[in-house]
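A.B. asks: Sharing a model prediction with you, sequence too.
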Amino acid sequence: MALSDFYDSHSDYKTRLALTTIDSKKDVVRAAGAALDLIKNVEVQAIIGPTLSTQAKFVIELGQKAQVPIISFSASSPFLTAIRSPYFFQATQNDSTQVNAISELVKAFGWRAAVPIYIDNEYGEGLVPYLTNALQAVDARIPYQSAISPSATDDQIVAELYKLMTMQTRVFIVHMFPSLGARLFAKAKEIGMMSEGYVWIMTDGLTAEFLSSPKSFSH
C-alpha cells in the first residue's frame, strides 16, 4: 500500500521496487533459511525483517557476509544494538528505552521490590540487566528472576506461578512473546493471582499486542 501511494505521487519514477514476501513462521531456522534464499536465489538488494529478535541475530550475520542491508522494524532486543554491523538497521525503539518508565512507576507507588518474569531466550534476557539497573536506581530490589522457557507446558507455567505465590513480592514485570504471555496470564487468573494485592506490569511488546488484539488476552 505504501509503495502504491508513493508511485501514485511520483509517477515520473521509472525504477520500481519489487517486494518478495516469505513467512518464517516465527522460527529461527526458517528465518535464516529464508534470508539465505532471498540473498542467493532472489538476489535482493535489502531485507526488511525479521520480526523477532531471536531470528535477527542469524539474519544479520548473513546480511553482513553478503553485504545486504537488514532493516528490522520490530526486533527490539538490546542485544542487537551490540552487533556493530553497517548492514543492520534497527528501525524500532530498543527495549531498554522503557525501563526508566517502569522504574518510575515502581517508585511512584512506593513498591520496594519487583520480580521480572521473562521468556528464557535472547529477547527476554536482553532487557533484564537494564531493568535491574533502573530498579536499583529507585531503591527497588529484585529478589528473584523468573525465566520461562518458550516451550514451557501449562503445568510448568503453573508450577512457576505457585513458586512466585510463596514469595512476599507481589509486583511482577512481564517481558515475553504475546503467545506465551497470554498463557501465563490465563494460568495466573486461574490460580487467583489476578486478585487484589497483585500487580502486573507488561512491557511494550505485550502491551502493543494487547491493544491490537484484546481478545487474545480476554480469557
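C.D. replies: Okay, I see it.
A.B. asks: When you work out contacts or count neighbours from here on, use the C-alpha atoms and nothing else.
C.D. replies: Fine.
A.B. asks: Show me which helix runs longest in this structure.
C.D. replies: helix 122-137 (DSSP state H).
A.B. asks: Name the next helix or strand downstream of that helix, please.
C.D. replies: Proceeding C-terminally, helix 122-137 gives way to strand 146-148 as the next helix or strand, assigned by DSSP states H and E.
A.B. asks: can you count the residues close to the closest residue to residue 66 other than its chain neighbours?
C.D. replies: Residue nearest to residue 66 in three dimensions, not counting chain neighbours: residue 39, with 7.4 Å by C-alpha to C-alpha, 6 or more residues apart in numbering. Close neighbours of residue 39, defined as other C-alpha atoms under 10 Å, add up to 19.
A.B. asks: The structure to be compared is supplied as follows:
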Amino acid sequence: MALSDFYATHASYRTRLVLNPRDSKSAVIGAATAALDLIKNVEVKAIIGPQTSMQANFVINLGNESHVPIISFSATSPSLTSLRSPYFLRATQNDSFQVHAISSIVQAFGWREAVPIYIDNEFGEGIIPYLTNALQSINIRVPYQSVIPSSTTDDQITL
C-alpha cells in the first residue's frame, strides 16, 4: 500500500510518515554510514533496514546507543536477537527456522550422516547448533563440521 493510498483512506490521521531512503550499496560500511546520517542529521524515529545480517549487526549497535528502533525484514541470523538489543525488531523468521526443512531433506534422501559446511563468521556459525540439533533429533549423525574461512574467494573453493 502506498503512503498516498493510506492517507487518502485515513485523512483524519495527523501523524505523517516521511521516508528518507538511503542506499548502502550492499556494504556494511555503507549501511552504518547511512544509519548514522539518518540518526544524527535527519533525527529519524526509526530505521527500516538493513538488508543483511552483517549490516544489521553494526546498525543495531547504533540504534541501541541512540535509542532508535532498527526494523529489518531480511536480517535472519539468530545471533542478532538478544536481550542486549532492545531496539532491534526482526520482521522475518531467523535462520534457525530453516533447519527442520534442511533436516527433512537429509532424511528424505535416506542419509544417515551429514556434514554441515559454513563460513567462519558469527553468522555462518549461528545456525550450526540449531542444524546439528535438528539432524540429531532424527538420528542423523553429524561426525564433524567443515568451516570455510571468511577470506576465501569463490575461486579457492573446489569440490
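C.D. replies: Thanks, I have it. Note that the structure is predicted; figures quoted are calculated from it, not measured.
A.B. asks: re earlier: how is the residue nearest to residue 66 of structure 1 assigned, secondary-structure-wise?
C.D. replies: Reducing the assignment at residue 39 of structure 1 to three states with DSSP: H, G, I helix; E, B strand; the rest coil gives helix.
A.B. asks: list the contacts for it?
C.D. replies: 45, 66, 68 (C-alpha atoms under 8 Å, 6 or more residues apart in numbering).
A.B. asks: Of those, which is the most crowded?
C.D. replies: Within the contacts of residue 39 of structure 1, most neighbours by other C-alpha under 10 Å means residue 68, with 19 neighbours.
A.B. asks: Quick check: that residue vs residue 154 of structure 1, distance?
C.D. replies: To residue 154 of structure 1, residue 68 of structure 1 is 41 Å away according to C-alpha to C-alpha, to the nearest Å.
A.B. asks: Residue 161 of structure 1 too?
C.D. replies: Using C-alpha to C-alpha, residue 161 of structure 1 is found at 11 Å from residue 154 of structure 1.
A.B. asks: higher neighbour count, those two?
C.D. replies: The residue with more neighbours, out of residue 161 of structure 1 and residue 154, is residue 161; 19 against 14, by other C-alpha under 10 Å.
A.B. asks: Once you drop chain neighbours, what's closest to residue 127 of structure 1?
C.D. replies: The spatial neighbour of residue 127 of structure 1 that comes closest, neighbours along the chain excluded (C-alpha to C-alpha, 6+ apart), is residue 96 at 6.0 Å.
A.B. asks: And for the most centrally placed residue in structure 2, nearest residue in space, chain neighbours not counted?
C.D. replies: The residue lying closest to the centre of structure 2 (C-alpha atoms, centre = their mean) is residue 75, at 1.8 Å. Excluding the flanking residues, the one nearest residue 75 of structure 2 by C-alpha to C-alpha, 6+ apart is residue 53, at 4.4 Å.
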